[in-house]
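>>> Dropping a prediction and its sequence here:
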Amino acid sequence: MICKMRTFFQFLTLLLFGLTLQAQDSKKAKDLLDEVSAKAKSYDNIVIDFRFTLQNQKQNQNQDSKGNLTLKGNQFVLNFMGVTRIFDGKKNYTIIPEDEEVTISKYNENDENSITPSKMLTFFNSGYKYNWDILQNIRGRKIQYVKLTPLSSKDKTKEILLGIDTQTKHIYNKIEIAKDGTKTTLTVNSFKTNQPISKNHFTFTESKYPNYYINKLD
């Protein structure tokens, strides 16, 4: 009986110790993410060149694309897969040269699919459980990974791994694994800050697209 009680208390001690470590682990991960968010918000602007890959072996999908993104305050310009998207702080402009079409829509803060710079930089601040993951040495850079697990069972994402440069506190890559097995990886090839940007960089000029169909949704 005494032996069984001793075993039970040893198990209980290990369990409580494990829970304490898990809580510390989660706090450490969240603190690092807070540093990343604060660092990004401290810049006047950010210019990123990135690579995006999508893989799903079951569906025989394998895509590889490059793009670039410019962020300033509550504005952005995204060039990706032949499409340019401009957000001037009030409206979204989606320019599709292949179709010679421009779609214009107002920003709706209640729409979960609406993308803004603030959402890009802080998407991880809520709705996830945080875990400290592996540290990798990638071409001389120490990349610390933080695992994000969605709290909602309805979320189509299984988990997200954010790779963070421990020196700069910039995001190096984002690996997202969906429940259907799809794996997408966004890797930052170039991260520049406080660049000289034209004041009209985030302005849509309709006269530049004389033969385009202008589709105004609002």
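That came through fine.
>>> CA atoms for contacts and neighbours, from now on please.
Noted.
>>> what's the longest helix in this structure?
In the chain, with assignment by DSSP state H, the single longest helix is helix 2-41.
>>> C-terminal to that helix, what's the next element?
Proceeding N to C from helix 2-41, the next assigned helix or strand is strand 46-56, under DSSP states H and E.
>>> what angle separates that next one from helix 2-41?
Direction vectors for strand 46-56 and helix 2-41, defined by axes from the mean of the first three to the mean of the last three C-alpha atoms, to 10 degrees, enclose an angle of 130 degrees.
>>> Quick one: list the elements packing against strand 46-56.
Using 3 or more C-alpha pairs under 8 Å, 6 or more residues apart in numbering; DSSP states H and E as the contact definition, the elements that strand 46-56 packs against are strand 61-72, strand 183-193.
>>> Columns mean neighbour count on top of those strands, output as TSV?
Written out in TSV, the entries for the helices and strands packed on strand 46-56 read as follows (neighbours: other C-alpha atoms under 10 Å):
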stretch	mean neighbour count
strand 61-72	16
strand 183-193	17
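>>> got CSV for these, with distance to Tyr93 too?
Rendered in CSV, the data for the helices and strands packed on strand 46-56 read as follows (distance: least, C-alpha to C-alpha, whole Å):
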stretch, distance to Tyr93
strand 61-72, 15
strand 183-193, 23
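>>> So which of the ones you listed is nearest Gln10?
Relative to Gln10, the nearest member of the helices and strands packed on strand 46-56 by C-alpha to C-alpha is strand 183-193, separated by 40.6 Å.
>>> ok so Ser207 is a helix residue?
Yes: membership of Ser207 in a helix is supported by DSSP: H, G, I helix; E, B strand; the rest coil.
>>> What's the separation between it and Ile214?
Ser207 is 11 Å from Ile214, where distance means C-alpha to C-alpha, to the nearest Å.
>>> Put this next to the previous one:
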Amino acid sequence: MARFLKSTPRIIKNKNMKYFNKIILASALVGSFTFSFAQKVDAKAKTILETVSKNYKAKKNTYFKFSYGTGTGKVSKTETGIFYSTPSQYKLNIMGNEQIFDGKKVYNISKEDQEVTIAQPNGSEKALSPINYLDEYKTGYTVTYAGKSGGLDLIKMVPVKDNGVKSVVLYINTPKKQIAKIIQTSSGNDLAVITVNQYKENQSLSASTFSFDKNKYKNYLITEL
């Protein structure tokens, strides 16, 4: 994990936000390097993932309201977050912090620290989206169909090389072609659980949804890397 985090833009100082990014961005670690290790992808799992991925990519924009639970062995703390995205932009709000990618730069906004950090993108921005896992199966994971739970299809992804993640389980509502939940378990048995509580698509969003207005942060320390 350390190797990957050093290559990303500077993340908001708030320690909870750092932990959030560390968990969600873990999927990008596998995609950041080329592995020669053999991976196996179950045909049924691949079909489901490709169908869901195609569905999301066909949308003008998407909106997720989600709960984000963490803990060791079991979830002991839960936060609520929202995520907007287009094929080339996103906005994430969680734990009182905001992160925006306007298609050119990444803006990390910490209300607690009254600080804004601006960084050039390095290709990892898409990792902040829960739907990134839909394409990450293509490299670095062994992927299997793991049955059903509560009417949802379960797909298990296991990294072919140790990256601090033991497994990722995707809960898929196949008829709707949507992700319902993601459970990521670390090698140390730490859990990160994202549960999608509300989903919307193709909304009429304001032109400023994915923009950063410097005038709103006149009392903030603004650092551009």
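Arrived safely. The structure displayed is predicted, hence computed values, not measured ones.
>>> tell me, stretch 6-20 of structure 2 lands on which residues of structure 1?
In the comparison with structure 1, stretch 6-20 of structure 2 aligns to no range at all (TM-score structural alignment).
>>> how far does that stretch stretch from start to finish?
One end of stretch 6-20 of structure 2 to the other measures 16 Å (C-alpha to C-alpha).
>>> now do stretch 194-207 of structure 1
By C-alpha to C-alpha, the extent of stretch 194-207 of structure 1 from end to end equals 29 Å.
>>> and for it, what span of structure 2 is it aligned with?
Under TM-score structural alignment, the alignment places stretch 194-207 of structure 1 onto residues 202-215 of structure 2.
>>> list the helices and strands the longest helix of structure 1 packs on?
For helix 2-41 of structure 1, the packing partners by 3+ C-alpha pairs under 8 Å, 6+ apart come out as helix 117-122, strand 128-138.
>>> List the buried residues for it?
When neighbours are counted by 16 or more other C-alpha atoms under 10 Å, the buried residues of helix 2-41 of structure 1 are found to be 26, 28-30, 32-34, 36-37, 40-41.
>>> Quick check: the aligned partner of Gln120 of structure 2 in structure 1 vs Asp88 of structure 1, distance?
Counting by TM-score structural alignment, Gln120 of structure 2 corresponds to Lys106 in structure 1. The gap separating Lys106 of structure 1 from Asp88 of structure 1 is 10 Å, by C-alpha to C-alpha.
>>> Pick out whichever of those two has more residues nearby.
Taking neighbours as other C-alpha atoms under 10 Å, Lys106 of structure 1 and Asp88 compare with Asp88 leading, 21 against 15.
>>> Under the alignment, what does that one map to in structure 2?
Asp88 of structure 1 maps onto Asp102 in structure 2 when the alignment is built from TM-score structural alignment.
>>> In this model Gln89 seems to touch that match, though I could be wrong.
Yes: counting by C-alpha atoms under 8 Å, Asp102 of structure 2 sits close enough to Gln89 to count as a contact (5.2 Å).
>>> Residues that sit against both of those two, list them.
Overlap between the contact sets of Asp102 of structure 2 and Gln89, as judged by C-alpha atoms under 8 Å, 6 or more residues apart in numbering, is given by Phe210.
>>> In the match of stretch 194-207 of structure 1, which residues are buried?
Of all the residues in stretch 202-215 of structure 2, those buried under the rule 16+ other C-alpha under 10 Å are 210-212.
>>> got it, and stretch 105-118 of structure 2?
Buried positions in stretch 105-118 of structure 2, judged by neighbour count with 16+ other C-alpha under 10 Å: 105-111, 115-118.
>>> Okay, and which of those residues map to strands?
Those of those mapping onto strands are 106-110, 115-118, per DSSP state E.
>>> Which among the helices and strands packed on helix 2-41 of structure 1 is found nearest to Glu176 of structure 1?
Taking C-alpha to C-alpha as the criterion, Glu176 of structure 1 comes closest to strand 128-138 out of the helices and strands packed on helix 2-41 of structure 1, the separation being 13.1 Å.
>>> Run through the neighbouring helices and strands of that closest one.
Using 3+ C-alpha pairs under 8 Å, 6+ apart as the contact definition, the elements that strand 128-138 of structure 1 packs against are helix 2-41, strand 141-150.
>>> and the angle for it with helix 2-41?
For strand 128-138 of structure 1 against helix 2-41, the angle between stretch directions is 80 degrees (the same axes, to 10 degrees).
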